[in-house]
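Chemist: following is a predicted model, sequence given first.
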Amino acid sequence: MTELNERTDTTTSPNVREEPRRALPPTGNGVSRQRGALVGAVVRSQEAVVLAVLIALLVGFAIAKPSNFATSGNLENLARDAAVLLVLSIGITYVTIMGMFDLSIGSVLVFSEVVAVKAMGGLGTDNAGTALLGAAVAVVAGTVWGLLNGALVARLRLSPFIVTLATFGAALGAAELVAKGNDLTAVPSTLSTFIGIDTFAGVPSLVAIAIIIAVIGGVQLAKSQFGQLTYAIGSNPEAARRVGIRVTRHIVAVYAVVGALAGAAGFLDAARFGTTSMGGHSNDALAAITAVALGGASLYGGRGTMLGTVIGVSIPAVLQNGLVILGTQSHWYQIIVAAALIASIYLDRRRRESERR
C-alpha cells in the first residue's frame, strides 16, 4: 500500500499541512465581525464547551437532588451505565470520522448479547472459561454483522444510512428468533460478579474495561496508519484512492471494528444486568452518534478525537441519570438528546464555514 505521507500533494489527510490562505479584507460592520469571531471561537473549541456543559449538568443535578444524585453509589451507577455507551461510541467515532453512519449498533449489541448468553448457558458451567467463551462469541457475532454492513456499503456502494437501517431490523429480528422473543437469564454469576459488581483499584471493573478500550482506540486512531487512513478517507475518499489507499477494504475493516465493539458492548451489558435486554437498546445509535458529535467529530468526516468522544458520552449518561432522579418522564430524555444532536450538527457546519474563510 502506498504510504499516506508519501503523496502529500493530493491527499487531504489531517496530517497534511495546507498552504496558508491569503487573508480576506474585512466585510460588514464591526458588530457583525465581532459576532462572527465569537461564533468562530465557540465552534472551534467545542470540546471545551461540552466539558463546561457537562460540569454545569453535574452541578445542577447535584444542587437539585443532593441526597440522590451526589452520592458515591449513584455516581458509580452512572459510570457503569456510561461504560457500555462509551464502548459503542468508540466504534461510532471511527465510522463518523470516515464520513459514514451505523444505525445498527443497538440491534447488533442485542444479537451479540443473546448469542453469547445462549452459548454460556449451553455449557452449563459457571467459571472464567465460560465467561471467556461468551466474550469471544459476542465479539465474533458483532464482527460478522459489521463485515456485512461494510461489504454492502463499500463493495455494493449502497447508502450507509439505508444499509445500517436495514441491518438494524435484521439483527433485532435474528436476536428475537434465537431467544424466541424472551430475555435470557443464563448469565454466569462469576461474570456478573466480576464485571458487573466488582471493582478494580477502586474503579468498577466495567468502567475500567471501557476505559482500556477507549485508550487503545484513541492511540490507534491518533498514532497508527489505520487511524491516518480513516482520517484521509473521511476528508476526501477520491484523493485517498488516487494515492493508492484501498478505500473499499478499509471501509469494510472499519465497519468490522464497529461491529466487534458493539459485540463487546453486548457482552458487557449482559454482565452488567445479568440478563439480555431485547427492547432496551433502540436508542443506542442516537445516543452514540450524539455523543460523538458533541465531542467535536464532524458528521461530514475527517475530524474527531477519542478524548472528545469520552467527554461527549458523559452528556447523555448524566442527562438520563439526572432526569430519572428528578422524576422526569423518559420521553424528555429522547427529545433533549435529539436537540443536542441538531445543535452539534449546526456547530459543525458553522465551524466548517469559519475554517473556509
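Modeler: Yep, it's here.
Chemist: when you work out contacts or count neighbours from here on, use the C-alpha atoms and nothing else.
Modeler: OK.
Chemist: residues contacting Ala287?
Modeler: Ala287 makes contact with Leu85, Pro316, Val337 under the criterion Cα atoms under 8 Å, 6 or more residues apart in numbering.
Chemist: tell me which element the second one is part of?
Modeler: Here Pro316 sits within helix 306-325, counting by DSSP states H and E.
Chemist: now for that helix, which elements pack on it?
Modeler: Counting contacts by 3 or more Cα pairs under 8 Å, 6 or more residues apart in numbering; DSSP states H and E, helix 306-325 is packed against helix 46-64, helix 72-97, helix 205-223, helix 284-294, helix 330-356.
Chemist: most neighbours among the contacts of Ala287, which one is it?
Modeler: Greatest neighbour count in the contacts of Ala287, by other Cα atoms under 10 Å, goes to Leu85: 25 neighbours.
Chemist: quick one: that residue and Gly244, what's the gap?
Modeler: In this view, Leu85 and Gly244 are 35 Å apart by Cα to Cα, to the nearest Å.
Chemist: likewise for Ala210?
Modeler: Separation of Ala210 from Gly244 (Cα to Cα): 35 Å.
Chemist: put this next to the previous one:
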Amino acid sequence: MSLKTPPTETVAIGTLDNQRVNPIAAVLRTQAFQILLVLLAIIIVFSILAPESFAQWTNFRLIIQNASILAVLAVGMTYVIITAGIDLSVGSVLVFSGVVAALVMRAMGGEGWGVAIVGILVAVLSGVCWGLLNGFLIAKAKIPPLIVTLGSLGMALGLAQILTGGVDIRDVPTVLTVSIGYGNVFGSVPIISVIALVVVVIGAVVLHYTRFGLYTLAVGSSEIAARRVGVKVDAQLIKIYTISGALAGLGGILSLSQFSTTAIAGQSQTNLNVIAAVVIGGTSLFGGVGTIMGTVVGLFIPAVLQNGFVITGVQPFWQQVAVGAVLITAVYVDQVRRTAATRGNSQSLWRKFVSGGRRG
C-alpha cells in the first residue's frame, strides 16, 4: 500500500510556493494606509475652509502637542489590543501616577532636576505597579481584561482622589513645566512631542523587528497555537500590561508638566479616546493585527477634527459624532476582512456591504 500526500496539502503548499505578494499593493490595501488618506482629506478640507488659520505651522504644532500624551498611552494600548485584550485603566493610572509624583516632589521641596527626576521615576513606577496588577489578574487569575481594567480604573481614580481630597495639586517644579511642558527644540518643536516620538519609534521597532513583538502578535492571533510553539503566554501578557501601565505613568508626569496640575477630573475620556485611536488606526479588536504607525494616524483624526471644527466655527460636539462614525466603520471593515480571509473569499468590501455579507 503506497502512501500518498493528501491532495489538499499538496495544493496548499503549491499555492504558498507560487504566491507572489506585491509589497506596494499590500501597503495600499492596509487599513492604516486608507485611514491616512482619510486624515489627509480632512486636513485638505479644513485647509481650504480656513487657509489663514488652520493651514499654519503654529496650528499644526498645537495639534501635535495636544496629541503627544495620548500618543504615549496609545503605544501601550496597541500592544494590549493586539493580544485581543483591553485596558480601560490608562486614564486613571495617568491621574494616579501624576498625583503620587506631585505629592513626592512637594514633600521633597525644591525646583531643580534632582526633585524632577525623582518625580518622573515615581510616576513611571506607579504605572508599572498598576500594570503588573492588571497583567497578573488577567494572565494568572484568568479574569477577563474588561473586568480587571474596569476595576483598576475605579481603584486608581478613587485612590488619587483620596490622596488629594479631591483637590488638584498645583505644586509642580518649574523645571518640569519650563523644559518638558513648554520647552522647544530646533526652534519650535515641542519637547513633549519629541518624547512622544521617541516612544512611538521604540514601540514600532519592538513590535515589528523583535521577538517580543512577534510573540505579541502570536498571542493575539491564537493563544493556543502560541502556547504550543513554546511562547510563555502568561508572562507575555504580564509584560504587555506592565508596559501599558508604565507608559500611562509616563503620561502622568507629562500631563503634570504640561498643565502644571494633576487635572484629576480632566482625564475621564482619555481611555476611550486612546482605544478609539488604536482601533481606527487598524489594530483589530479580535487580536493579531496592528501597527504603531496606524495608531498614530488614528490618533490624529479626532485631534484634527476637533481643531478644525473650532477654527471653522462648527460646534466641537460634531467631532464626537464624526469620530464615532469613523470608529464603527473601522471595526466593520476589520470584521469584513477577517471574515473574507477566513473563508478564502476575495469579494470586495462594497459587494460584501450590499450583499449583507453573503458569498457570491
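Modeler: It's in. As the structure is a computational prediction, the values presented were derived from the model and not from experiment.
Chemist: picking that back up, more neighbours: Ala210 and Gly244 of structure 1, which one.
Modeler: Ala210 (23 against 13).
Chemist: to which residue of structure 2 is the more buried one aligned?
Modeler: In structure 2, the residue paired with Ala210 of structure 1 according to TM-score structural alignment is Ala196.
Chemist: how many neighbours does the residue mapped onto Val124 of structure 2 from structure 1 have?
Modeler: Residue pairing (TM-score structural alignment): Val124 of structure 2 is matched to Val139 of structure 1. Using other Cα under 10 Å, Val139 of structure 1 is surrounded by 24 other residues.
Chemist: what of Ala119 of structure 1?
Modeler: Neighbour number of Ala119 of structure 1 under other Cα under 10 Å is 20.
Chemist: surely it and Gly134 touch.
Modeler: Yes. At 6.4 Å, Ala119 of structure 1 counts as touching Gly134 under the criterion of Cα atoms under 8 Å.
Chemist: for the most centrally placed residue in structure 1, which non-adjacent residue is closest in space?
Modeler: Among the residues of structure 1, Ser89 comes closest to the average C-alpha position under Cα atoms, centre = their mean, at 1.2 Å. Leaving aside its chain neighbours, Ser89 of structure 1 sits nearest to Ala288 (4.9 Å; criterion: Cα to Cα, 6 or more residues apart in numbering).
Chemist: swap in Gly203 of structure 2?
Modeler: Spatial nearest neighbour of Gly203 of structure 2, chain neighbours left out: Val75 (6.3 Å); criterion: Cα to Cα, 6+ apart.
Chemist: who's in contact with the equivalent of that neighbour over in structure 1?
Modeler: Under the alignment (TM-score structural alignment), Val75 of structure 2 maps onto Ile90 of structure 1. For Ile90 of structure 1, the contacting residues are Ala214, Gly217, Val258, Leu261, Met306, Thr309, by Cα under 8 Å, 6+ apart.
Chemist: mind redoing it with 10 Å?
Modeler: 210, 213-215, 217-218, 257-258, 261-262, 288, 291-292, 305-307, 309-310, 313 (Cα atoms under 10 Å, 6 or more residues apart in numbering).
Chemist: whereabouts in structure 2 does the helix or strand harbouring Ala240 of structure 1 align?
Modeler: Using DSSP H and E, Ala240 of structure 1 maps to helix 237-242. Matched against structure 2 by TM-score structural alignment, helix 237-242 of structure 1 falls on residues 223-228.
Chemist: ok so, going back, in a markdown table: the contacts of Ala287 of structure 1, plus distance to Glu19 of structure 1.
Modeler: What follows is the contacts of Ala287 of structure 1, written out as a markdown table (distance: Cα to Cα, whole Å):
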| residue | distance to Glu19 of structure 1 |
| --- | --- |
| Leu85 | 39 |
| Pro316 | 39 |
| Val337 | 38 |
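Chemist: return the closest of those residues with respect to Tyr231 of structure 1.
Modeler: Taking Cα to Cα as the measure, Tyr231 of structure 1 lies nearest Leu85 of those, at 22.8 Å.
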